[in-house]
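Asker: My questions are about this predicted structure, shown below with the sequence.
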Amino acid sequence: MTRRSLFAAAALALAAAAPQAQAALVIDYANFTGACASSLTCVGSTAVNGGDLRLTPSTFNAAGAGFSTTAISLGAGATFSTGFQFRMDQAGGIDPADGFTFVLSKASSGLGGVGGGLGYQGVANSVAIEFDTYDNGETGGSNHVAVDVNGSLNSLATASPYGVNNCHLGNHLAAGCMSNGKIWSAFVNYDGNTKLLNVSVQESGSALIQLITDFSIDIAAALGTNDAFVGFTAATGSGIENHDILNWQLANDTSITGPGNRLPEPTSLALMSFAGLAALAAGRRRRAA
């Protein structure tokens, strides 16, 4: 499986060949080139690195965040779905650490704490899905995905990918460890009518698995709004790793549940990277030639 194969190549090719109406897709980045200078607010250590959104480099005691410059209108009851690919590599220090979050927040200001704060701790009126690679005493050990609310890391629901609970230096490159440097895909789906949240992940070369199923949570009540700033946070402490987001899609409906079921149409997107548009144009020129 090649880089960005779940999103960019198939999405751009199919969109060019057979455009579809996709008004619900409000964010689409095939990559993040130019994003921090335009459509994303990047704070702390976060910057674009080779087209990836590098939330933190593999350095000690860093924290960063990248989130939408404007609030995104979610569906009824804060309905949304999102898919993105990520990679965490170059672990060092005391252990691979600390992880990152996908976050929805009422306000655009603020960056949470370093280390176990994941760059999210203390962010009020927010909901986050954490992808945690260090054991700070949470259920799920040093390799878990969890649901957090209002800047607290006392997770409401926790699960470990492929049943792998502990990934430390020395075994962190094993299958199932999110810090193993492979490309991972994540899908978060929330229905504001039923107030049920689902989270799935897929390690490159492995099957898609659902980690959190029909978890009951009132996201609209937590946010206090249906218009949210959305994005990512991450942090390192005495343990380090790169935290990279490779691509990202978000819709204000529940259509994104796994790879291949959401395809961008450039004319209907609120956000799209300049690199993605350039790639689409180049493909059309090659076919015309």
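Answerer: Now that the structure is in, tell me what you want to look at. These figures come from a predicted structure and were not determined experimentally.
Asker: rest of the way, CA atoms for contacts and neighbours
Answerer: OK.
Asker: and the gap between Gly77 and Ala221?
Answerer: The span separating Gly77 from Ala221 equals 9 Å under the rule Cα to Cα, to the nearest Å.
Asker: repeat for Ala76
Answerer: The gap separating Ala76 from Ala221 is 12 Å, by Cα to Cα.
Asker: which stretches of the stretch 101-250 of the chain form helices?
Answerer: With DSSP state H, counting those that start in this stretch applied, the stretch 101-250 of the chain shows helices at 219-223, listed in chain order.
Asker: let's bring in a second one:
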Amino acid sequence: MDGVKIECAWHRLRWQCVLSSGFSFVVNPNGSTLHADGFAFFLAPADLHLPGNSSRGYLGLFNPKTALDPSKNQIVAIDFDSYTNDWDPNSPSQSPHIGIDVNSINELEPDNVVAHASINYNSESKHLSVFVAYHGDNRNATVSTTVDLRTVLLEWIRVGFSAATGDLVETHDVLNWVFEAAL
């Protein structure tokens, strides 16, 4: 899916913008008990060039040379990770998991169940939050962090989804998507 260009206003010392996005998705392991690797919702500069060699846990956004080096990236991603890699902060028993990645891949999704994600960012408070609920299930997940997007992104940004698999596979289906930006 191609990203969407949006414009947010730069002010003298502040990048003022409220971003809000919601989408429903299904991660389908296609009957396999072992599957990987996940997908990500991302914000990046409009001229983003996705790196080569970005399969597996790199989710199509990073590669072995860029994944752990924030100086080589300008990206914010919410990853819906279905496999625990060496760099993940969680143990394998805590996979799948959700993470917020800022310029690096360092950072709970049941299989084959429709999930609804809500992502919100407020430039004034610099608060980025993710809430995920699963249809027909009382479990949900919330992840949040403080990040100043004006120090990570440029004035024009690309917004979209990226996914990857490796030896283990699964499909990632975005069922619907809403994205809003208010200046």
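Answerer: Thanks, I have the structure now. Quick caveat, the model's predicted, so the values are computed rather than measured.
Asker: And the TM-score between them?
Answerer: With the length set by TM-score structural alignment, normalised by the length of structure 2, the two chains reach a TM-score of 0.79; 164 aligned residues with a Cα RMSD of 2.3 Å.
Asker: Now do stretch 204-212 of structure 1: distance to the chain's middle.
Answerer: On the basis of Cα atoms, centre = their mean, to the nearest Å, the separation between the geometric centre of stretch 204-212 of structure 1 and that of its chain is 15 Å.
Asker: buried sites along it?
Answerer: Buried positions in stretch 204-212 of structure 1, judged by neighbour count with 16 or more other Cα atoms under 10 Å: 204, 208, 210-212.
Asker: what about that stretch, start to end distance?
Answerer: For stretch 204-212 of structure 1, the first and last residues are 19 Å from each other (Cα to Cα).
Asker: what number of residues lie near the aligned partner of Glu170 of structure 2 in structure 1?
Answerer: Residue correspondence, TM-score structural alignment: Glu170 of structure 2 in this structure matches Glu241 in structure 1. Other residues within reach of Glu241 of structure 1 by the criterion other Cα atoms under 10 Å amount to 28.
Asker: Leaving out the residues flanking it, which one is nearest to whatever residue of structure 2 lines up with Asn189 of structure 1?
Answerer: With TM-score structural alignment as the matching criterion, the partner of Asn189 of structure 1 in structure 2 is Asn120. Nearest non-adjacent residue to Asn120 of structure 2, counting by Cα to Cα, 6 or more residues apart in numbering: Ser20, 4.6 Å away.
Asker: In space, not sequence, find me the middle residue of structure 2.
Answerer: The residue lying closest to the centre of structure 2 (Cα atoms, centre = their mean) is Ile78, at 2.2 Å.
Asker: I'd like to know how far the counterpart of that residue in structure 1 sits from Asp98 of structure 1.
Answerer: The equivalent of Ile78 of structure 2 in structure 1 is Ile129 (alignment by TM-score structural alignment). Distance, Ile129 of structure 1 to Asp98 of structure 1, using Cα to Cα: 14 Å.
Asker: Ala275 of structure 1 now?
Answerer: For Ala275 of structure 1, the distance to Asp98 of structure 1 - Cα to Cα - is 30 Å.
Asker: Look at those two and report which has more neighbours.
Answerer: Taking other Cα under 10 Å, Ala275 of structure 1 and Asp98 do not tie; Asp98 has more neighbours (35 against 17).
Asker: Mind telling me what the residue nearest to Asn120 of structure 2 corresponds to in structure 1?
Answerer: When structure 1 is aligned by TM-score structural alignment, the residue opposite Ser20 of structure 2 is Ser81.
Asker: What's the local residue count around that match?
Answerer: For Ser81 of structure 1, the neighbour count with other Cα under 10 Å is 27.
Asker: Find the helix or strand that it is a member of.
Answerer: Here Ser81 of structure 1, judged by DSSP states H and E, is contained in strand 80-93.
Asker: sorry, back to before: which residue of Gly77 and Ala221 of structure 1 possesses the greater neighbour count?
Answerer: Here Gly77 of structure 1 and Ala221 are compared on neighbour count by other Cα under 10 Å; more neighbours surround Gly77, at 18 against 13.
Asker: Assign the more buried one to one of the three secondary structure states.
Answerer: Per DSSP: H, G, I helix; E, B strand; the rest coil, the secondary structure class of Gly77 of structure 1 is helix.
Asker: Check structure 1 for its longest helix and report it.
Answerer: What stands out as the longest helix in structure 1, according to DSSP state H, is helix 274-288.
Asker: quick one: that one to chain centroid distance?
Answerer: Between the mean C-alpha point of helix 274-288 of structure 1 and the mean C-alpha point of its chain there is a distance of 26 Å (Cα atoms, centre = their mean).
Asker: So for that helix, what gets flagged as buried?
Answerer: Burial within helix 274-288 of structure 1, assessed by neighbour count using 16+ other Cα under 10 Å, is assigned to 275-276, 279-280.
Asker: So which elements touch that helix?
Answerer: Helix 274-288 of structure 1 sits against helix 10-17, with contacts defined as 3 or more Cα pairs under 8 Å, 6 or more residues apart in numbering; DSSP states H and E.
Asker: angle of whichever helix or strand comes after the helix it packs on against helix 274-288?
Answerer: Scanning the chain past helix 10-17 of structure 1 towards its C-terminal end, the next helix or strand to appear is strand 25-29 (assignment: DSSP H and E). In terms of direction (axes from the mean of the first three to the mean of the last three Cα atoms, to 10 degrees), strand 25-29 of structure 1 departs from helix 274-288 by 80 degrees.
Asker: How far does strand 25-29 of structure 1 sit from its chain's centre?
Answerer: Once both centres are worked out by Cα atoms, centre = their mean, strand 25-29 of structure 1 turns out to sit 13 Å from its chain's centre.
Asker: Which stretch of structure 2 lines up against that strand?
Answerer: Matched against structure 2 by TM-score structural alignment, strand 25-29 of structure 1 finds no partner residues.
Asker: re the thing from before, next one: the nearest residue to the residue nearest to the centre of structure 2 once chain neighbours are set aside from Ser125 of structure 2, what distance?
Answerer: The spatial neighbour of Ile78 of structure 2 that comes closest, neighbours along the chain excluded (Cα to Cα, 6+ apart), is Ile100 at 4.6 Å. Ile100 of structure 2 is 17 Å from Ser125 of structure 2, where distance means Cα to Cα.
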